Structures are given as C-alpha cells and as structure tokens.
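*Asks:* After the sequence you'll find the predicted model.
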Amino acid sequence: MNPIFLYSISIVLASLSLNSVAEVDEEVTVVGTRTERSINDLASTVNVISSDRIEEELTRDISDLVRFEPGVSVGGTGSRFGLSGFSIRGIGGNRVLTMVDGIRIPAEYSFGGFMDARRDFVDIDSLSRAEIARGPVSSVWGSDALGGVVSFTTKSPQDFLQDSERSYVSAKAGYSSVDASTLGTLTLAGGNETVSGMLIYTRRDGEETENAGGNSDLGPGRESPDEQDIETNNILAKLSWAPSEGHKLTISVDHFESETNTNIGSDAGTSVFGTRINSRNTDDEKDRTRYSLSYHFDGEFPLASQVRASIYHQESESIQLLTESRTPPPFIANQTRTRLSTFAQEIDGITIQATKQLEIGETEHTIVYGMDYYETSVETLRNGGIVDSAGVAVPERLPFPTRGFPTTEVENLAFFLQDEISLLDGKLLLTPGVRFDDFEANPVGDAIYLDPRQGNPEPSPFDDSEVSAKLGALYRFTDSLSAFAVYSEGFRAPPFDDVNVGFTNFASGYTTLPNPDLESETSESWEVGLRLSGDYYSASLAAFTNDYEKFIESFSAVGFDPFRGLLLFQSINRGEVEIDGAELKIDADLEGIGLDNFSFRGAIAYAEGEDLENDTPLNSIEPLTAVFGLAYDAPSGKWGSNLVWTLVKNKDINDIDNPLIPGAPVNPRNIGRLPTAGYGILDLMAFYKFNEKFEINVAVYNLTDKEYIRWIDTGSIGLDSAQRFTQPGINGSITLRFTL
C-alpha cells in the first residue's frame, strides 16, 4: 500500500478539531448486520445513499447512483447491452451480491458476442435508499457476497404519509440532455394507522448516451455512440395491514421492463470468417417481476423481540434479437442472419429472521438468528438462421436451437447466527457471526441440450456446502473517537453455467466441457478503521486487505481432442488474488469555521491488486479516486446548491496486465487494455422550492467539458475506436416535482 497516501490521509484526520456545537446526522443501515444500526456502531465500512440524495443529484440509473462513491463503479459505456453490475474494491459481476428488499437480483450471464444479460433491473425512482457493504459479508448474506453487497430498499407508504396525513399525490417530470431522455413518475399513497397503500409508476424514454467522440462513420473507427432508442417502465405497489400493535403484513408487487433498439454502426464493414457485415440491428428486451409477502413483529416473547419474515416469487427474462445483413464470398448476393438469445430466471424463497436482546451479567447481547431458503430455476436458449436474398434458408454448421447450459434447478438452504455483544459499559462491541449454506444444482438434459449434433455429455448434478464466519470489534476511546477491526469471509458457489457449460463450434474448432468438480470461490478479509465524530463533523479511515482463492476461470484451455480435432475448454479453479487498499470519508458542517449554511464532504479510495499465481497486476482495480463536495443550503430552506469535484489518477502501463501500447503491434486474439489518463471533472447541482408543493432540481455535469475515458470501460474497447468509449461532455438535467 502506498505509504505516502496513508500518511496524507492520517494527517487529514488528525487535523480535525474535536470542538463541537451542532451534531452531524447519523446514517442508519441494515446491510451490515441485518439489524438497524448506526454506521458509527459498525465494525465494517458501509455507505448509505438516501432518496433525498438521489433526488438532489438527479440520479437516473445505477451508474449515476455511485457517481460520487470512490471505490464503487458500474461499467457499460459503448455497449448495446447497457450497464453492467457493480464493482466494489476491484471485485465485480456476480461476485457482488445485489438485492432489492432482501431478494436477489438476477445473475449476469453472457455467451459469445450476441448474449449478455446484465443486472440493471432497478428503477432509481422506486428506491428509498441504497446501502453498499464493502468487502465480503457471506456470514450475513451467503453466496455471492464475495466482494460486497449492494442492497436496495424500495419506498413504502410510510415514507409519504407523515404525521396526520392520510393521502399523498405527486407528479415528477424530468429531462436529461446526455441521452435526450424524458422521465415521468406518478406517486399515490393513502391510508391510516391500520391500512395503507402506495403505487409508484415511472416511465423513461431516451436515446444513446452522448460521448466526446467526433465522426459518425460506419465501422470500427466510429467515434460517436451507436444509435439507440430506449424505453423503460416500472411499477411498484404495496399494501400494508397492521392488525394490532407490533404486527404488520405487507404485500409488494414490483415490475420492471425495458426495451432497447440499437443500430450497431460500429460493426458495419467488419469481416467475420471472410464474410462482410453490412449492418447489424438489435432489439433487446428485459423484464423483472417480484411478488412478496412480508411480516414484521416488534414486541416481546421468550424467543424474540423482533421478527422479520418474507415469502417471495421473482421471475426475470432477457430476450436479445440480432438481425444482420451480410455478404459472403464472392461478395455478390446478400444474406440475412438472425440470432435470438433468451435467458430466464425464476426464484422462490422464504426468509425468517429473529432478534433477541438479552442481558447476561454485565454484558448486553443482541442475538440475530434465522434461515434463508431459495430455489432458483435458470434456462437459456439460442436460436437463429440465415436466409439468402430470395428468402431461401442457408445451411449452418451450428445446430439450432441450442442451449449454452442445461436447464438447472438450484436449491440453497442457509442458517445464520450473530451476536452483538456490548462490554465495558458500551465501550467495547464484539460481533461474532457464522452462517452455514448448503446448495445443490440439478440440471436437466433435454432433447435440445443433448442433441447429438452438439456433442454435449449428460449433465452432472452438483452439491456442496460452505461455512462463513465473521468477527468484528469496535472500541470507543471517547464519545468522539473509536476504532474497529473485523475479519470476515466470503464465498461464491460455482455458477450453473460453469459446472455444466456445453457448446461445440465446429467452424472455430473447439468444444467446452462440464466440470462438476469445481469448488466455491472464497475470500478472507481483514479491515481496520478509525472514526472521529463531533458536533460539526464525522470522519472515517479504513485500511483493508482481501485474499481471494479458487477464482473460477471460464473457458480455460485444457487440451485437445484428437478424435474430433477440437480444442477443449473447461471452467476451472485458479490461484490466488490479493487486493489491498484504504478509504477515507469526511462530512463536515462548516458553521464551525464561520461559514454558516455551508457543508463539505470528501471521500478518497485507493486500492492495488495482484494475481499472485501469475505475478501480474489485477485489471479490475480502479485508479486512485477522490471526490470533494461543497454545498450551500439557504437558511430559508427554499434553495441550495452543491459543487462536486471528482479527481481520478491515471492508469499507467505498470499497473496493467497486458497493456495496449499505442503504436505497438496488436495481437487480435489478446488485444489488451488501453492505459487511461488522469482527469478531474466538476458537477454542479441545485434545487429551488417555490413552495411546499412545487420543487425544481437542476444539474450541470462536467462543467469544463473534459474529455476522458473511465478505466472500467477500457475492457470493452477491443479494436474499436477508443473515442467511442469516452464519457459525455458538458450536459444537464432537470426535474420538476409537484405535490398535491
């Protein structure tokens, strides 16, 4: 770890005054321990993004959501498939658990160049908050919490029915120049202490996201983004019933759907196995629907003082259609090729969690225990064909329809136990926790998967179990100063598509093999931290080291089949990865230095990672990033503004595994990653409340019109023009909200 960096942020912390007069608000989180806790009482690092902050920053999507969260990122620039999942401290994809109201978001799945189902299934306007747990937390949440957890909580009727209000109606409209998108949200809520309900509907229409590119030429040299039309709809409905004090039942329905039409101009004029690609157009649809029934109990009986239980069903589907005009040798007549890929998941589950507070001698205990059970069904199908200009079918070497893996049922049963122990009159807080997960995958080899032309073997079932542990400690030296340390473990069960992947491409000369002997990926994390808090400020400093083992490498070359003349590929467990880093966060009310109504926030994230087996840098690590914000809120509360400065260090050749050096020869089979320059950008946000019923929010992003490429997006550049992956120049957003 960079010693100069650690020394510098230590000086910043030490320079904070301990004098006090006006308390900084404390943030409350659930994701760290499954119980409501102040962030200052956690022996770990958690960030909370409130709905107020979402509104003030004019957040449109999950990428905007973490715009000002160093160490957390979302990629997807320049892709037809849209935004990818979250990356936390250099670990991303399905290694970060993402949930909505405690229910897992569908997993990512990709196959070849025409299928990439991603995890952008949430509309931001439906959220009351987002919580981000950094580092492994499988002792709390189980599989996939290898790199961290992103937990979304949707809005509820109680968020709108304050005090004696019995009804609430609001309409919100917005526009963003960055993608010419319009937004409309209607919110209805009503009820009383016994029965309450809510309905939120959001519609978004937009186009491709702007960049700093120049030409709109067809082909890989294209700098402008590929043209897109995007439409999304989201409905969230809830009905709550509180039959008596301490008891509440809530029925929730959440439906999200999105359709994106793309003209992939950057592919026009390219060649695949000697065939010229004239044009490619895609129609990609995805949807997610969730039904859940939750029960909350708050009271006292021998086994629990609080119970949280839910039963749920969720289904999702990604449908991706490609229509391609192509001209094969001798380049006389055109053909039309189609590829239709689907990926569907269904999950049914039940969660029961109980909390009991006890006093044993001079110690206080908050015991959390319970079980999670969920059953997931996953299925994929690929179909396609080629017709000539006369509409006559052209034979293909690939058999259709086909599956990349057999339809699979996955069962997971888990039991967890955690004890928050308060000692020494509350000065010392110990939090041991343990979780046992048992999982089993049962594939079904149907006629499509076992088509003799495909050559797939009979799929193999898979079962395994994991025990994940955690031990955290927090010590309060004074009311203003505390320190924490935590050891935690994480794991990810082998994915269904790695255990039983099945695909043979005779044209390219390779086949894939299943591997029922795969082991779970595991991680161990050590983190220490220091927190300072006063009436004018709060600050935290954390340093961590994470060790990851048995990472699964998909489609690794394992040999050659001389009988069929095919290369053999298989998913296998690889060696070790280590990630070290440090993070600093400061929030301050500047009234203490005479700047009334001004506030400051700052955050810095630094990490370095290494593949210990190959002794190479880890390309998933983001560069050193800092975010500083200065806000002003008028004494009247009618208006305010926030200026945010984001600074990102360059990513140079020495920090990259297989760097792409400009001007050097390029291996088309292993292109490498382009180094990125450092950059700084300024964003300005403001609001004005005309009255209690009408409010306007505006934002101007990238005030200096800076041209830059984010490191997370360089993995998608390939042989295309890097300009197409630049971020937008100066752009603006506006929203208007009217409340009855």
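*Replies:* Cool, the structure landed.
*Asks:* Only C-alpha atoms from now on, for both contacts and neighbour counts.
*Replies:* Noted.
*Asks:* Kindly confirm my reading that I9 forms part of a helix.
*Replies:* Yes - applying DSSP: H, G, I helix; E, B strand; the rest coil, one finds I9 inside a helix.
*Asks:* In addition, the following structure is provided for comparison:
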Amino acid sequence: MLISGLGLPRALLLVCATTCGCNAFAAVDAEPSPDEIVVVANKQARSLRDVAAYVTVIERAALDKQLAVSASDMFRYTPGVDVEAAGTRFGGEGISIRGIGGNRVAILIDGVPLADQIKVGSFSNATRDFLNAGFTQRVEVLHGPASALYGSSAIGGVVAVSTPDPADIAAAGSSGGNAQLMRHQADSSLHGVGTIALNHNDRGLLLAASYRDGSEEPSAAVPDALDSRDYLRRAALVKFVLDNTGIGTLRFNAIHQDAVVDSDLASFLGSGRYRSTTALLGDDQYRMQLVSAAWEFGDGSGWFDQGILRSYYQEAQTRQLTTDVRSNAMRPVSIERYFDFEQSTRGIEFNLHRGIDTGAIKHRIGAGLEYRLRRSEEFRNGSETGIQDGLSSNVVLGEVFPLRDFPRSETREFGAFIEDSVDIGDLTVIAGVRADRFELRPQDDTMFAENYPFAKPVRVAESDLSPKLALTYHQGERTDLYLQYTEGFRAPPYEDANIGLDVPLFNSRAVPNPDLKSEHSKGLEFGTRWQGERLRLHAAVFRTDYSNFIESRVRIGTDPDSGRILFQARNRDSATIEGLEAGGEWHFSGALRGLSVDGSLYRPRGENRDSGQALNSVGPAQAVLGVNWQQADHARSIRLQATATDAWDRRDESAGELFKPAGHVVLDVYFSQALTERLTLRASVRNLNDKTWWNWSGVRGLAPDDVLLPYLAQPGRTLSVGIQMNW
C-alpha cells in the first residue's frame, strides 16, 4: 500500500530503488566505513550497526562541497527532513521530520536546545532559524519519536548539530584555520566564514566568525519578484577545550548570532484584507546567544566507564515591526504593529554509561538526569495614525494595545532515563524508559490581567513515562536487522494552555484551557542494514500513532455574557503516520574506480483517524539520486544530483480547496577543484533543468487562487561559486 501509487518519474525511481542510496553527499570521499559511529540514538557513541533507529548523518565535507550556508541547504537532499517555510518575509521557521515539526522536534547545538517557535497572526513569527552551516562539523538526525531519551520536546525526532573542536581544524601540537567565501546567485548573497584554531598539547582554542548578506530569492514562475527582502546575518563562535587524562575533557563554548531583515511585501497589496493598503513593510531583528560547559570523564574504579556533565544557558529574542500604509482607505492611515518575543533556557544534564561483561551476556547501561528552566515572554504593541489629520490611536482592528497573547510564563522540566543494551551473542535487547515531570507556571502579569480579565491563567503539572523496547540482530558480518517500539509525549505548551485574545471587530475571543492534556505517541519501526566491501544498503518501515494532538484556536461556542465567539486550544486529533525510508551507496572499482552512486527514498502516508482525512503536515514522496566522480588524488570531483518529488495530491480539503504542487524532477550539479594544496575552488548550478516547482512546506495552507503562489515558486537555474583556503 505504501509503495503502490508512488508516482515518481519511472527512470529515477527504478534507479533509486536499485541503488537504494543514502543521504546525498554522505561519505562520497571514501569507501564505506565498516563502523560508522553515531551518538544521537543512545546519548553515547555507538556503532550504527548497534542502533535500533533510522539515523541520518551529514558531515562537514558534504556541506563544503554543497556550498551550504543555511538550514535549507543542509537538508536539501535528506528526504523526510524538511525546513518549514513561512512566505517571502520570515523565511525558514523550523524543521519537520516525517511530517511532525514545529516545537515537536528537538533541535540541539552541542547538546543545547534551541528556543521555541511562536507564531501570532500574519505579522509575528519567532522562528527557529538559528542553524549556521559554516559552524557545523556534523549533523545527526534521529527520525521518529525520541521521548525515551530526550523528553517532551522530541515527540517528532531530534536534530543534533555539533560545532567543530580545535582538533578538527588544527593537527596536534600546531595551529591552523580555514576561510571560505561564497557567492550565491539565487539570493544575490555573499557569505564568508573564517575559523582559526590552536591545538597545543592538552589545550585547544577555536575562534570562528561568519557573515552573510543577501536579498529575496527570485521565482521561476514570474519574471520579476514583487516582494523585496534584504537581510544581514552575523555569527561568532568561541570554543575552548581542555583535554587532560587525569580529569577528562572540558569543553567551553559560546555562540552569538544576530540578523536584520528588511522586507517590502508588494505582492499583498490590493487584495483581500489589504485592498486599501499601498505599502506593507517589515523590519525584523533576531538574536541568539548560547553558552555551555561540558565535562566528559571516565572512571577507572569500575563504578562507570564514562560520563558527561553539561550545563548551559541559551536566550533568543525576536523583534518585528510591521508598517501598513493604507492610503486608499476612506480615512487614510498608517498602522504600525510591533512584536517582541524573548525566551531564555537554563539547563543541566548528567549522564553515565557502564559496560558489564558477565560472560555470555554483556550489558551496556546508560542513565541520566536532566533539568531545564525556560522563561518566555511575548509582547505586542500597535498604533493607527491618520495620514492627513495626524491623530493616533492605540486601537487597531478592535485590539487595544499594548497586550500579550499569553502571560509571562515559566516552565520547569525534570527528566530521568535509564537504558540497558543486553548483548546475547548476535542478538541485542535494548530496554529503556524515561520519567518526566513538566510544570507550567504562569507568572503574575498585570498587562495580561488587564487585557483579558475573563481569562484566568492555569498552571499545568504533568508527569509521564516514555518506554522503549528494541531488538537488533547481526546476521553474519554484513546484515543487521532491528525492531523498535517506543512511546513519547509532549506536555501542553504555555502558548496553548494560556492563550488570551479578544478582537471585538471580528467578535472573537480566545480563552485558556485548564483541561488540556499531553500529546502521546506510540511508534513501531522495523529496519535492516547491509554492508559489503563497496556497497551499503539500508531500509526501514515505520508507523507512529499520535493521540491527543493539540490544535490551537478551536471554535468551542459562544460566550453567553458578551456574545463573543469563543476559541480555545483543544486535544483534537488522533493521527497515524506510516511510511518507508531507504538508502545506500555504491562505490565502483577497477576501471570505474572513483565513481560512486548514492541516493535515498522516502514514502510517507498520514491520516487523521478522527476524520479519515489526510494529514496536511505530511508531504509527498521523494527520491534522491546522486552520481559522483572523484579523481584518485581527491583534487577534483564532479557530482550530479537529481531530486524527484511526487505530486502532492493527497490532502485534507474539508475546509476548502488547496493548492497541489505538481510532481517534478530537479537536477543540480557540483564541481570542486583543488587549485593548490591549500586552495580549493567550488561551483554549483542548481535547478540545471530550469524547472518551475514549489516546495510543498511553503505552500501547504494556500488556496489555488492565492495571489502569493506565483511568488513562492523556487528559483530557476542559478549559479553559486566559492573558494576555500586552509592553512
């Protein structure tokens, strides 16, 4: 059922099914490693052969060859992992894995969680777009629910990003560095990143900085873009590593990122709610700061083998100003809307691991504790000023500003997990459970109380267990099988539990819900891996059932006192997402040595079990195929990349007809040439076949006649060039 009706272009599908390629660009520089190591699946370094889950790994070398600068670049060739888009103003919002996105996916940088995404109406969107490809050494993606290890924030999966250590840049006892400069035609952007490192004896220091400025991307569907978007992004990374065999390894790192985006949204003008608007301008600012300290240690006394103690602090702030000039209104006015969202997170994590060998049976035990304190504060302001009379008011469309959409909130999360991997010959039984306590504490907030006297904030206290049971079986030296059952949960978030809204113009009001329950998931996955001398294959089928999905702003009736239409966050949907993922790579030998083929296949299906309708968060099937040639001395490489996406026609249109992006094949080509031992030139042509296509995640809620659709198509054929110097 999952494979029938796939509808991908025949040629690419047949080749991809034969080669079963893995994540594009992964391990194209060498023959398949016999023992690839991953951390994200067990919070401990394990051979991929021992992992009972589908994990994608993206290395630094792959990102360099791809001329990657953004999160969209990082996951461009990873089917099933999508960067959610938010139109021509806000760009990328967050990351979706197997159709589950938003704050249901844990995004970690060096083990530190990123801030939440918050969206309020059309003019306010605090995104999670803080991933910097220039500071990325390695990415590990754990597909599917991972609450048994990572708690409430990982019901959709985990994206774990690691920044480089000094030892990744400079050899032992020396100093080194690299610098990259890239130019992308698609958004006329210039990107520069520089890194220097000192790696002397048991101490290492790394300093890195990046800069990127650009503009809006063109649309292949229209000759000229109506919306303009000029941006500037800057970032800095500092990392100090002390590696002393007596005390273990200490890592201290700090990251600062900021961005400024100016937009002119002309495509909205003259239609719908903007029919009298003559100018719509956006002025957005983003900032993220992260500091962490981690101690990795071992114990020779036998109590444990290794452990890690990590503490961190992360804060993010979004400030957005929207100017709406309505010169064609009966009373010409200029409307300004201001949005501010700040969130800080403090946390500590402590994990221990120990191996016990009893002869025929071996145990690998992991256990850990985690505490996280998160403070969130949101604020909106607005004014309406007459263009001719100069009179100003703080009432806009019936809303009285300033206001908050939820009270200042504090969430506390306590988690403890234990996992035991029991090796019995070629069979391994993995059993684990995580206990979580989640507390939402709304703070005293005079502004919220005055804005919404009818909305009494509620406290939420939830406790839950997330068990996991898995089997792995090594059938000889080449074939591995695994079966995994896991449960997950997500506690009610502050913005849903305590929403407050009152818009007299639309006769609507939103109120808190004291009875909101946690979301839950139950997932089953079966997978296999096979590895030969030059060929590697893997595949998995999965099914996850979700219950008590929280839907924001559900209409619940009419308030008898005010006559307002009432809205509230409610537990509504029970859903199922199932599918197939497959991958592999093939390195040729003999006369074809240096040639390799890889690719990937993703076929999902999502259904709302309450209504029988499709889930609109689950995208179309996709296949990726890459053909790579590399010179024997690695000085030159050429790569042809094909991405085929099925037509997205299985949709829930019960609320109205939706735009259905057509199926398409996009070809990209990448070239790399070492000019000297230290200097490398790279170039790429994306959308070589100049196809007009839409990214499904960027248009999933739009009607076929939406005026924005032509401007949301992806760019046509574009060129990128880059140069890298190492020393």
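*Replies:* On my side now, so go ahead. Being a predicted model, the structure only gives us computed values, none of them experimental.
*Asks:* element containing the spatially most central residue of the second structure?
*Replies:* With distances taken as Cα atoms, centre = their mean, the residue of the second structure nearest its centroid is I95 (2.6 Å). Assigned by DSSP states H and E, I95 of the second structure falls within strand 92-97.
*Asks:* Relative to D479 of the first structure, how far out is K706 of the first structure?
*Replies:* 44 Å (Cα to Cα, to the nearest Å).
*Asks:* quick one: which of these two has more around it?
*Replies:* The neighbour comparison of K706 of the first structure against D479 (other Cα atoms under 10 Å) goes to K706, with 17 against 10.
*Asks:* What residue in the second structure is paired with the more buried one?
*Replies:* Under the alignment (TM-score structural alignment), K706 of the first structure maps onto K691 of the second structure.
*Asks:* Run through the residues that contact its match.
*Replies:* A220, H664, V665, V666, G716, R717 (Cα atoms under 8 Å, 6 or more residues apart in numbering).
*Asks:* Would you confirm that the fifth one belongs to a strand?
*Replies:* Meaning G716 of the second structure. No - going by three-state DSSP, the assignment for G716 of the second structure is coil, not a strand.
*Asks:* And for it, the neighbour number?
*Replies:* For G716 of the second structure, the neighbour count with other Cα under 10 Å is 21.
*Asks:* what do we get in the first structure for it?
*Replies:* In the first structure, G716 of the second structure lands on G729 (TM-score structural alignment).
*Asks:* now the third one
*Replies:* Structural alignment places V665 of the second structure opposite G680 in the first structure (criterion: TM-score structural alignment).
*Asks:* now the residue lying closest to R408 of the second structure once chain neighbours are set aside: how far from T411 of the second structure?
*Replies:* Leaving out its chain neighbours, the residue that sits closest to R408 of the second structure by Cα to Cα, 6 or more residues apart in numbering is E377, at 4.8 Å. Here the criterion is Cα to Cα. By it, E377 of the second structure lies 12 Å from T411 of the second structure.
*Asks:* how about the strands of the stretch 451-600 of the second structure, start to end?
*Replies:* 460-475, 479-490, 501-503, 508-510, 519-531, 535-558, 565-587, 595-608 (DSSP state E, counting those that start in this stretch).
*Asks:* who touches the fourth one?
*Replies:* So that's strand 508-510 of the second structure. Strand 508-510 of the second structure has contacts (Cα under 8 Å, 6+ apart) with I499, G500, L501, D502, V503, R553, R564, I565, L566, F567, Q568.
*Asks:* Is the fourth one in contact with Y452, as I believe?
*Replies:* It refers to D502 of the second structure. Yes - proximity of D502 of the second structure to Y452 meets the contact threshold set by Cα atoms under 8 Å, at 7.4 Å.
*Asks:* what range in the first structure does stretch 528-537 of the second structure sit on?
*Replies:* Counting by TM-score structural alignment, stretch 528-537 of the second structure lines up with residues 530-539 of the first structure.
*Asks:* ok, residues contacting that stretch?
*Replies:* Against stretch 530-539 of the first structure from outside (Cα under 8 Å, 6+ apart): 13, 18-24, 40, 479-484, 540-542, 584-592.
*Asks:* let's go with 7 Å and repeat that
*Replies:* 18-24, 480-484, 540-542, 585-589, 592 (Cα atoms under 7 Å, 6 or more residues apart in numbering).
*Asks:* what distance separates the start and the end of that stretch?
*Replies:* 8 Å.
*Asks:* ok, now stretch 624-639 of the first structure?
*Replies:* First-to-last distance for stretch 624-639 of the first structure - Cα to Cα - comes to 33 Å.
*Asks:* likewise stretch 74-86 of the first structure?
*Replies:* Start and end residues of stretch 74-86 of the first structure are separated by 5 Å (Cα to Cα).
*Asks:* same question, stretch 111-119 of the second structure
*Replies:* 25 Å.
*Asks:* What is the corresponding segment of the first structure for that stretch?
*Replies:* Using TM-score structural alignment, stretch 111-119 of the second structure pairs with 102-110 in the first structure.
*Asks:* Please say which position in the first structure E585 of the second structure maps to.
*Replies:* E585 of the second structure maps onto D587 in the first structure, by TM-score structural alignment.
*Asks:* Same question for A623 of the second structure.
*Replies:* By TM-score structural alignment, A623 of the second structure lines up with A626.
*Asks:* Specify the local secondary structure of that match.
*Replies:* With three-state DSSP as the criterion, A626 of the first structure reads strand.
*Asks:* Quick one: neighbours of the closest residue in space to it that isn't next to it in sequence, just the number.
*Replies:* Distances taken as Cα to Cα, 6+ apart place I604 nearest to A626 of the first structure, at 4.3 Å, with adjacent residues excluded. Using other Cα under 10 Å, I604 of the first structure has 23 neighbouring residues.
*Asks:* which helices and strands sit right next to the strand holding I95 of the second structure?
*Replies:* strand 81-85 (3 or more Cα pairs under 7 Å, 6 or more residues apart in numbering; DSSP states H and E).
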